[in-house]
Structure formats: C-alpha cells, structure tokens
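**Student:** kindly generate the corresponding structure for this input.
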Amino acid sequence: MFTKILVAVSTGSADTVLTSAIEAARKYDAQIVALHVVDPTPCYLGAADCNFDLIVEAMTAHGRKVVTHVRNVLDNQARTAEVRMVTLPMSGMTIGRAIAIVADETAADLILLGERSSFPWRWLSEDVASEVVRCSGRPIQVAADRINSRSAHRAGSHWADASTIRI
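**Tutor:** So this is what the prediction gives:
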C-alpha cells in the first residue's frame, strides 16, 4: 500500500517515531525518508542583544547530531532509508509546510509524525500535524509517545484523514 514513508523526527520524539516508521516500513516493504527540521524562529523571542547567528549555528549543530542518531538507528535496522535535515528560513515557512514540501519532493505515500508536546506553553507553538494536513494531500499518521490507560483509542497510532485541498 505504501512504498515511501516520510518520518518527521524531532529531538523529543525521535525514538518513538523511528520505531513506528520501521514497523510500518517492514509491514509495507517501504522505504523510509527521515526528516529533521531546524526552526530558528523561536530565537526571535529572546533578548535583542543576543548573538542570533551563534544560536542558529548551535541549533544546526544539534540538528546534525539528531540526524546522525537517526541514521545510526536506521542503519542498524537494515532498511532502505534516506536521512535529511532542513533549516527553515528566518520567515515565511512553517515546520508543517517544510514537511509537506519534502513529502512532495520525495513522493512519499505516508507522512509519519510524533505526538504534539504537552508543555504548558504549547499554544505558542505550531500545530505541525494540522499544518501538514493543510499543506499536503497525503495521509498522515501520528505516533503516540505514551499510552494513556484511561483511553483505549490512544493505545496505538492515530490516523488523520488528509483529504483537504492543497493550498
């Protein structure tokens, strides 16, 4: 059913999402394209006298460590895989749109995302899954980070229908 799976990897959900991607790739005999997006935009929220270039450089170096970890995990699983990293421009691009663009470039059949973080200030951050659905006509799967014992429907992966019109 799926021949290429794009898995968006963040620092907080790398292992959970990779595990789901490897399982799906085995199930469908699909290739994995792993993507890590570096977003320097939160740096704008800091003090005006900070060294912005130094912060972006540190974020990019950390992104390369994430990519190396992802590559090592996928190499150990003997799956056909490609690993990419994208650094967003200073304005005009969201993480979700970047994921949708790479999905188009790679002709991914499925986009696999990690579960949205639940930190108290999450209303400040982008809802990546909603943005991917808005920007892509491809199906997405959100891999749950943990199982909620009160809710049986969260025990597995969640599916979202991405049948919206591409904008």
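
**Student:** going forward, measure contacts and count neighbours with C-alpha atoms only.
**Tutor:** Noted.

**Student:** host element of Lys33?
**Tutor:** No Lys there; residue 33 is Val. Element membership for Val33 (DSSP states H and E) is strand 31-38.

**Student:** could you do Lys27 as well?
**Tutor:** helix 14-28.

**Student:** and that helix, what does it pack against?
**Tutor:** For helix 14-28, the elements it packs on are strand 4-8, strand 31-38, helix 52-76, strand 110-114, strand 140-143, judged by 3 or more Cα pairs under 8 Å, 6 or more residues apart in numbering; DSSP states H and E.

**Student:** could these go into TSV alongside mean neighbour count and distance to Leu124?
**Tutor:** Formatted as TSV, the helices and strands packed on helix 14-28 follow (neighbours: other Cα atoms under 10 Å; distance: least, Cα to Cα, whole Å):
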stretch	mean neighbour count	distance to Leu124
strand 4-8	26	20
strand 31-38	23	17
helix 52-76	15	19
strand 110-114	25	18
strand 140-143	22	20
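
**Student:** please give the structure of this sequence too, so both can be compared:
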Amino acid sequence: MVSKMVVAVGTDDAEGLLACALETSRRNDAKVFMVHVVDPLSCLAGAIDFDCSLVMDAMLAQGRQLAATTEEWFNARGCAVQSELLVVPTHGASCGEAIASYANRQQVDLVLLGSRKSDWMQWLREDVAAVVMRNTSASVRRIPGAASKDLGVGSAPHPISASGVSSA
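**Tutor:** Below is the predicted model of the structure:
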C-alpha cells in the first residue's frame, strides 16, 4: 500500500514522472512530497578561483521555479503536493543521500525518480536511484519520460497500484 511518496523532480524528466505520481496518488489516496535537489558542488568543479555565489543563486532560483511549476501542475489536476528544495552540503552527502534522508524523515512507502541521463558524462555522475535504494527502506522506481513545455500529461507510464506494482 502506498500512503506517502516522494517525487524527486529534476529539470529533464518531469512529464512521465509527474503523470505517474499523480495517477499513483489518486489510485492509493497517497500524500505526495515533491523534492528538487540543488548540488552546489556542480558549480565548484574545476573552479579554484571562482565566486560561485551568482551560479548558486541561479541554481536556487531555478529550483524554486521548478518547485512552483510542479506544485501548480499538481494543483491544477486536483492533487495537493508538499514541495521542498533540498541543498546538498558541500561535503559528506550526495543528491541520492539527500533524497533518501528526506524520504526516511517523511516515512514514505515509495520514491519516484526520473530516468537516468544517458550521455558520455554519465560515468562522472552519481547513480541517484542506486544511492536512494541503499539508504532507504522505501520502494524506489525510475520513471522514464522527457519534460514538455507545459508539464502536460502525454504518454504516461503506468501508475503504481496499492500493492506497489505497476498496473500495466
């Protein structure tokens, strides 16, 4: 039974992820927690003598805008969502650990993540889903789907049923 879930929203994977979260919430009457993680290390990589405050401000502004847009998307479809902007500390944690920690604090049953980017830089990036799975007892699912301009529902993946399995 899915009673509470975390939906970790990035900048590239919203449409299928949000559609699946919405349908899963409706089918299970589940509470939805939306998180977006800002990682300040991404602006520090390779920059020894660089003032990152402007870049960090821009990353936070983008995160706040993404959270607001996502909340509007859910609200327009009759689903309340609680959103949180998580900022990863500059040492000792990662995006996956931040999501897992939040999921544990909220005592959720399910964590929905977008699909992993596939490009030549992939080997440099953390496998967020693997880290979340190692650090929480909640079920973790990757949901494919590219973002659209209005975050509208397109060809959405199948929702997660009350038993925790995809209803394909």
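
**Student:** residue contacts, Val17 of the first structure?
**Tutor:** By Cα atoms under 8 Å, 6 or more residues apart in numbering, Val17 of the first structure lies in contact with Val7, Ala8, Val9, Leu112, Leu113, Gly114, Ala143.

**Student:** one more time with 10 Å, if that's ok
**Tutor:** The neighbours of Val17 of the first structure, taking Cα atoms under 10 Å, 6 or more residues apart in numbering as the test, are 7-10, 23, 34, 112-115, 141-145.

**Student:** tell me, how many residues neighbour the closest residue in space to Val88 of the second structure that isn't next to it in sequence?
**Tutor:** The shortest distance from Val88 of the second structure to any non-neighbouring residue, by Cα to Cα, 6 or more residues apart in numbering, is to Asp39 (5.1 Å). Applying other Cα atoms under 10 Å, we find 20 residues neighbouring Asp39 of the second structure.

**Student:** and what of Trp159 of the first structure?
**Tutor:** Other residues near Trp159 of the first structure number 12, with proximity taken as other Cα under 10 Å.

**Student:** measure the residue nearest to it when sequence neighbours are not counted to Pro40 of the first structure for me?
**Tutor:** Excluding the flanking residues, the one nearest Trp159 of the first structure by Cα to Cα, 6+ apart is Gln141, at 4.8 Å. Remark: distance between Gln141 of the first structure and Pro40 of the first structure (Cα to Cα, to the nearest Å) = 26 Å.

**Student:** so Pro139 of the first structure is in contact with His158, correct?
**Tutor:** No - applying Cα atoms under 10 Å as the test, Pro139 of the first structure and His158 come out as separate, 11.3 Å apart.

**Student:** compare the two and say which is more crowded by neighbours.
**Tutor:** When Pro139 of the first structure and His158 are compared on other Cα under 10 Å, the one with more neighbours turns out to be Pro139, at 17 against 14.

**Student:** how many neighbours does the closest residue to Val37 of the first structure other than its chain neighbours have?
**Tutor:** In space, and not counting its chain neighbours, Val37 of the first structure is closest to Val86: 4.9 Å by Cα to Cα, 6+ apart. By other Cα under 10 Å, the residues close to Val86 of the first structure number 16.

**Student:** what is the helix or strand hosting Val86 of the first structure packed up against?
**Tutor:** Assessed by DSSP H and E, Val86 of the first structure sits inside strand 81-87. Helices and strands touching strand 81-87 of the first structure, as assessed by 3 or more Cα pairs under 10 Å, 6 or more residues apart in numbering; DSSP states H and E, comprise strand 4-8, strand 31-38, helix 52-76, helix 95-106.
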